[in-house]
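Colleague: Show me how the following folds:
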Amino acid sequence: MEDQAVCCYRHPDRETGVRCVRCDRPICPDCMVSASVGFQCPECVGSGSGTGQSPRANAPRTVAGGTVTADPRLVTKVLLGINLAVFIAVYFVGDSLVDALSLVGKAYDPRLPGEVGVANGEWYRLLTSMFAHKEFWHIGFNMLSLWWLGPPLEAALGRVRFLALFLLAGLGGNALAYLLTAQNMGTLGASGAIFGMLGGTAVLMRRLKYDMRPVVVLLALNLLITFTWSNISWQAHVGGLVVGTAVAYGMVHAPRDKRALTQWGTAALMLLAIAAVVAVRTVQLNG
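Modeller: Alright, predicted model coming up:
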């Protein structure tokens, strides 16, 4: 006889292995509120459950300590919208906009009086290239991945922490690409951030004791494609994966009494590492 799947009492379509420590009802990541021990459901937290505290003092929190919001997909939607808007602009403007947004270390542009690139002071390329795509298949794959991976991560981490993971993973991927690729090679796309979200999803699923096999298979498949297909920046993928995994680990494993210090300390450490990589490569190219 097979075991019957246990589903969240508020979201019957979502399987879960976590229960509220007060009422023992099963709860999914969207409904988990961190307690001193384990997790509580929103109803128990909102009522105070005999703690003598007001609902305001027991504001629902995500597994990472973020604020529970009515729309746990808002940041994901905004990021998706920015990517689509930039893609439409690139489609109509053409290669000149792609050249202006893409990640380039140092290159000569015949249309300008001098060189262009990150090493030439155009630091913004480390960020803008994360939102630029040229091919339909490229943006299609990345946006489907963003829409699939984003909402669960955003719900579990909270908006600010999720945005920090996305941006740091993207910057980490671009920093490694800047360090290891030819100085005049252009790189663009949100793939580094997407790989960071994959790493973050694996960390979150392990933290919640979910079945890891689906995300491990997905990650392995994406890494296989990364290292076997041509014209794919494996550096951006690996860099994003490493940074995203590290940031997510700091977010979901931070001790409750030192949560903010651990979480934002981890994020700051990753940002410093990214800055160091960029600084080293810039010195190499300008030396």
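
Colleague: make it CA atoms for all contacts and neighbour counts henceforth
Modeller: Will do.

Colleague: Ala132 is in contact with Ile82, correct?
Modeller: No. Using CA atoms under 8 Å, Ile82 makes no contact with Ala132, being 9.3 Å away.

Colleague: Can you verify my assumption that Ser145 contacts Ile194?
Modeller: Yes. With contact defined as CA under 8 Å, Ser145 counts as touching Ile194 (6.9 Å).

Colleague: One more sequence to fold, the one below, so I can look at both together:
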Amino acid sequence: MDQHQSAVVCYRHPDRETGIRCTRCERPICPDCMITASVGFQCPECVRTGSGTGHAPHANQPRTLAGARVAADPRLITKILLAANLALFVAVQAVGDKLTADLVMLGQWPHDSFYQPTEGVAEGQWYRLLTSVFLHQEIWHIAMNMLGLWFLGPPLESALGRIRFLALFLLSGLGGSALTYMIADPGQPSLGASGAVFGLFGATAVLMRRMQYDMRPILVLLAVNLVFTFTWSNIAWEAHIGGLVIGAAIAAAMVHAPRDRRTLVQSAACAGAVLLILALCVIRTLMLSG
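Modeller: Sure thing, here's the model as predicted:
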């Protein structure tokens, strides 16, 4: 089979183009339908009817591209992340600046009168690296980030699986916070899920390349967002770049890992990202405390 031929549509989802076919029946299948087999991918019908590789029943359980079990709702984690962001946004609108001051990404408390007496990451409040990812103040800000999460999240969650997708989102957000902490003004607060969303951009580009899809749409969209990142005022570009790099790196490990060492490679990539984030934060804390 020539996988470089013109893309056709998935036999189960006519609105989705794909360049992948079932290794048994050669029907075209999209990421939601493809099930990892001993060689290539198979469609749900071939697995269900037992016309696949002939492995034991548990070996034929549907798997995502990254090796996770196919979930009944491939948007569950995306919905939970959306709900968490929206719930915190409502709480911020109700409580006001006090909650924002307690959760915003802040390297070191600048003793500005705007803030309630508090401290920053350099003074031990490392939780701000994560809480700030779910924190928004302006309606346009959360609207843009949640639109990005809603459009990019489900395809990635479907291809990676729930746990892997959640790890991708959280580590991308933490990567954005860590780079912001490392090189930005420590007294300048930042907030929002933009770093995590840029991580999803990077992961989507990696996934599309892995699936041999036309990458021009995602590359153009990413380029437009990067232009906005560096031209609009009051944007923490460090968070965008940090999230983008971490998201692309983790996604590459998840979709390109050898099948016989897939879990090991994926776990090592996530652990490496955690260690890098911790190293940046420790170095910056020592710099600000010295």
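
Colleague: TM-score for the pair, please.
Modeller: Once the chains are laid over each other, their TM-score by TM-score structural alignment, normalised by the length of the first structure reads 0.96; 285 aligned residues with a CA RMSD of 1.7 Å.

Colleague: Specify the local secondary structure of the counterpart of Ser158 of the second structure in the first structure.
Modeller: If you follow Ser158 of the second structure across to the first structure using TM-score structural alignment, you land on Ala155. Taken by DSSP: H, G, I helix; E, B strand; the rest coil, the conformation at Ala155 of the first structure corresponds to helix.

Colleague: Look up how far Pro12 of the first structure lies from the closest residue to Ala155 of the first structure other than its chain neighbours.
Modeller: Leaving aside its sequence neighbours, Ala155 of the first structure sits nearest to Pro72 (CA to CA, 6 or more residues apart in numbering; 4.9 Å). Applying CA to CA, to the nearest Å, the value for Pro72 of the first structure to Pro12 of the first structure is 18 Å.

Colleague: what about those two, which has more around it?
Modeller: Pro72 (21 against 13; other CA atoms under 10 Å).

Colleague: List the residues that contact the more buried one.
Modeller: Pro151, Pro152, Glu154, Ala155, Gly158, Arg159 (CA atoms under 8 Å, 6 or more residues apart in numbering).

Colleague: rewinding a little: between Ile82 and Ala132 of the first structure, which one's more packed in?
Modeller: Ala132 (30 against 13).

Colleague: Not counting sequence-adjacent ones, nearest residue to the aligned residue in the second structure for that one?
Modeller: Superposed on the second structure with TM-score structural alignment, Ala132 of the first structure falls opposite Leu135. Of all residues not flanking Leu135 of the second structure in the chain, Gly192 sits nearest, at 5.2 Å (CA to CA, 6+ apart).

Colleague: same check, this time on Arg22 of the first structure
Modeller: Per CA to CA, 6+ apart, closest to Arg22 of the first structure is Gln40, 6.5 Å.

Colleague: residues in contact with the one you found?
Modeller: Here Gln40 of the first structure is in contact with Arg19, Cys20, Val21, Arg22, Met32, Val33, Ser34 (CA under 8 Å, 6+ apart).

Colleague: Report all helices and strands that the longest helix seen in the first structure contacts.
Modeller: Counting by DSSP state H, the longest helix found in the first structure is helix 259-286. Here helix 259-286 of the first structure touches helix 159-180, helix 234-252, going by 3 or more CA pairs under 8 Å, 6 or more residues apart in numbering; DSSP states H and E.
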